[in-house]
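Visitor: Please find the sequence and the predicted model below.
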Amino acid sequence: MSAAAPPDNDVLWARGVVKSHHGTPALRGVSLGVREGEVLAVTGPRGSGKSTLLACLSALLPVDEGEVWFNSSPVHTLSRAGRERLRRERFGFVGSEPHLVPELTARENVALPLLLAGAGHKAAYTAATEWLERLDVGDCARLRPAELQQSHRQRIAVARALAPMPTVVFADDPTAPLHREAQDQVLRILASAARSHRLTLVLATHDPDLARFADRTVALADGRLATPPPPVLNGAKTVTAGR
């Protein structure tokens, strides 16, 4: 039993999360809350535990110790099948590589998760077309990944994550392979789309400058929450461990 229930306005909540990879500690007792509709940036150098934290919050990895809650329901007690169902039905993901299906067009790639979730063909393709337009890659709808620039492929991956309207989108260094101008464009669109549709976005980045697109920033260092650096621009709020 938990000592205390998660706050009602926290869509995600972690307490005392510990996770190791092959005996090497990755997270050392992380406690964190993410409010509904918030754009949260998790910053820190490579190897600080950002990807592991997102994997634990998103039910991709089970925690070794501690608790993870989603909408006041425990995630840390779910079976593997339960975690898979949660990810499929409620979460969206964007990584540092788009991982698009090479044989499918951009529109087919975006429609795919909707079709797999049981949406009708017309509804899935209509939503895919709308999200490609919102992300300024509507003219790429009939093209396959090999025919597209990297920045366009990444925007299509963002559209694919957003089209099913998940409760939470996890973005793990989604702009890492892009140049600065493309990084800003993709993150601006991702954060704007999340806010306009009241989605929660958890963004991990090793570049603190990109945290300016978030509502709030937390920093990881050596698997622990640390005091983050000052925000680069006005608008991003920083917090210390424990909020």
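Guide: It's in.

Visitor: rest of the way, CA atoms for contacts and neighbours
Guide: Noted.

Visitor: Kindly indicate whether the residue most central in space within the chain is helix, strand or coil.
Guide: By CA atoms, centre = their mean, the chain has its centre lying nearest to F170, at 1.0 Å. Assigned with DSSP: H, G, I helix; E, B strand; the rest coil, F170 falls in the strand class.

Visitor: from what I can see it touches R90, true?
Guide: No. With contact defined as CA atoms under 8 Å, F170 does not count as touching R90 (11.0 Å).

Visitor: ok, for F93, nearest residue in space, not its chain neighbours?
Guide: Setting aside the residues directly before and after it, F93 is nearest to F170 in space (CA to CA, 6 or more residues apart in numbering), at 4.9 Å.

Visitor: quick one: contacts of the helix or strand where G16 lies?
Guide: Using DSSP states H and E, G16 sits within strand 10-21. Contact with strand 10-21 is made by 6, 25-36, 52, 57, 63-72, as judged by CA atoms under 8 Å, 6 or more residues apart in numbering.

Visitor: Let me know the angle separating the very next helix or strand once past it from strand 10-21.
Guide: Next helix or strand after strand 10-21 toward the C-terminus (DSSP H and E): strand 24-35. Angle of strand 24-35 versus strand 10-21, following axes from the mean of the first three to the mean of the last three CA atoms, to 10 degrees, is 180 degrees.

Visitor: this is the other structure I want to compare:
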Amino acid sequence: MVAPPDNDVLWARSLHCSPWGSTRTGSGAGAPALTGVSLGVREGEILAVTGPRGSGKTTLLRCLSGQLRPDGGEVWFNSVPVHTMSPPARERLRRDRFGWIGPEPRLVPELNVWENAALPLLIGGAPHRTAKRAAMEWLDRLDIGDQARKRPQTLDRARAQRVALARALVTLPSVLFADEPTAPLHRADRALLLRTLTTAARSHDITVVLATHEAETAGLADRALALLDGHLAGAVPQPASAAAPRPGEAEGRDTCSVSA
């Protein structure tokens, strides 16, 4: 094994991963979900992975985040080989260093809104008051602090997705994986979610890997890569003004198993 470059917080080489019902289960063949995918993500970078539905975006994010162990290839986080970690170690990594938001909020119905947002901190053993304060800060930034004591089932889809984003950000993760987080939302709700996500990433130096099939969403990233049929198809040209400037920079800066 060769460790990744020092400036890459996340790095993958020659990832291969088969879809459901392939080599792992012996229940049939199928086109691989990922075939030889290699990429690096720099610290604090927002990287968009684009491609049509079924291109392998979700599988790639699940491999990079340690949710799914690839059939072949390597995944490194800060010079630590994620692909060789035990399941408990990968679970700790996801809890302590990674955040995740998908197209479905997946909130816990038995918990109220602020408890859902604070859940990663509470599971990690943070004091109740500390966890609540951190959750409320993110809920307020997402304009849903007034919903803190409500149950998830009383929220509409847009508000529930904001709670999911607050939950993903509450630990200030090193890397946030966002898998089509705005897919179910209308334009105004999509804009608020993306604005909060990108602003948080810039202000807290959070690396973001964003899977999307929407060109407008991908345009907010520092860089975009296209995925097609499990293969990396190359870089996607970005508008010069697409990426928001980081704090302190001039505002006029130029700049294995589920397929997505």
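Guide: Happy to help now that I have it. Since the structure is predicted, the reported quantities are computational estimates derived from the model, not experimental observations.

Visitor: Any idea what the TM-score comes out to?
Guide: After superposition, the two chains reach a TM-score (TM-score structural alignment, normalised by the length of structure 1) of 0.92; 235 aligned residues with a CA RMSD of 1.5 Å.

Visitor: What is the equivalent residue in structure 1 for E45 of structure 2?
Guide: Under the alignment by TM-score structural alignment, E45 of structure 2 pairs with E38 in structure 1.

Visitor: Can you name the residues that contact its match?
Guide: E38 of structure 1 neighbours (CA under 8 Å, 6+ apart): R195, L199, T200, L201, D215, R216.

Visitor: where along the stretch 51-200 of structure 2 do the helices fall?
Guide: Secondary structure of the stretch 51-200 of structure 2 (DSSP state H, counting those that start in this stretch): helices at 57-64, 87-96, 113-123, 128-141, 157-169, 187-204.

Visitor: how about the fifth one, aligned to which bit of structure 1?
Guide: Mapping helix 157-169 of structure 2 onto structure 1 (TM-score structural alignment) gives residues 150-162.

Visitor: who touches the matching stretch?
Guide: With contact meaning CA under 8 Å, 6+ apart, stretch 150-162 of structure 1 is reached by 92-94, 97-100, 106, 109-113, 128, 131-132, 135, 137, 145, 169, 174-175, 178, 182, 186, 190.

Visitor: now it, how far from the chain's geometric center?
Guide: Centre-to-centre, stretch 150-162 of structure 1 and its host chain are 13 Å apart (CA atoms, centre = their mean, to the nearest Å).

Visitor: And stretch 120-139 of structure 1, by the same measure?
Guide: With CA atoms, centre = their mean as the basis, stretch 120-139 of structure 1 stands 20 Å off its chain's centre.

Visitor: Could you do stretch 67-76 of structure 1 as well?
Guide: 17 Å.

Visitor: cool, and stretch 52-67 of structure 2?
Guide: Counting by CA atoms, centre = their mean, stretch 52-67 of structure 2 comes out at 10 Å from the chain centroid.

Visitor: Any idea how far apart the tips of that stretch sit?
Guide: 22 Å (CA to CA, to the nearest Å).

Visitor: what does stretch 98-111 of structure 2 give?
Guide: 22 Å.

Visitor: Equivalent analysis for stretch 211-218 of structure 1, please.
Guide: Using CA to CA, the end-to-end distance of stretch 211-218 of structure 1 comes to 9 Å.

Visitor: Stretch 87-102 of structure 1 now?
Guide: 23 Å.

Visitor: With stretch 213-227 of structure 2 instead?
Guide: 10 Å.

Visitor: what's it in contact with?
Guide: If you take CA under 8 Å, 6+ apart as the criterion, stretch 213-227 of structure 2 is touched by 45-53, 55-57, 180, 194, 198, 210, 212, 232-239, 242-244, 255.

Visitor: One more: stretch 181-195 of structure 1?
Guide: Here stretch 181-195 of structure 1 has contacts from 37-39, 135, 151, 154-155, 158, 175-176, 200-201, 210, 213-214, using CA under 8 Å, 6+ apart.

Visitor: if we go to 6 Å?
Guide: T175 (CA atoms under 6 Å, 6 or more residues apart in numbering).

Visitor: Identify the residue range in structure 2 corresponding to it.
Guide: Going by TM-score structural alignment: stretch 181-195 of structure 1 matches residues 188-202.

Visitor: and H213 of structure 2, what pairs with it in structure 1?
Guide: Using TM-score structural alignment, H213 of structure 2 pairs with H206 in structure 1.

Visitor: To what extent is that match buried, counted in neighbours?
Guide: 21 (other CA atoms under 10 Å).

Visitor: Tell me the secondary structure at A233 of structure 2.
Guide: strand.

Visitor: Next up, the contacts around the counterpart of it in structure 1.
Guide: Correspondence of A233 of structure 2 to structure 1, assessed by TM-score structural alignment: A226. Going by CA under 6 Å, 6+ apart, A226 of structure 1 touches A219, L220.

Visitor: From S48 of structure 1, how far out is A226 of structure 1?
Guide: Taken as CA to CA, the span from A226 of structure 1 to S48 of structure 1 is 10 Å.
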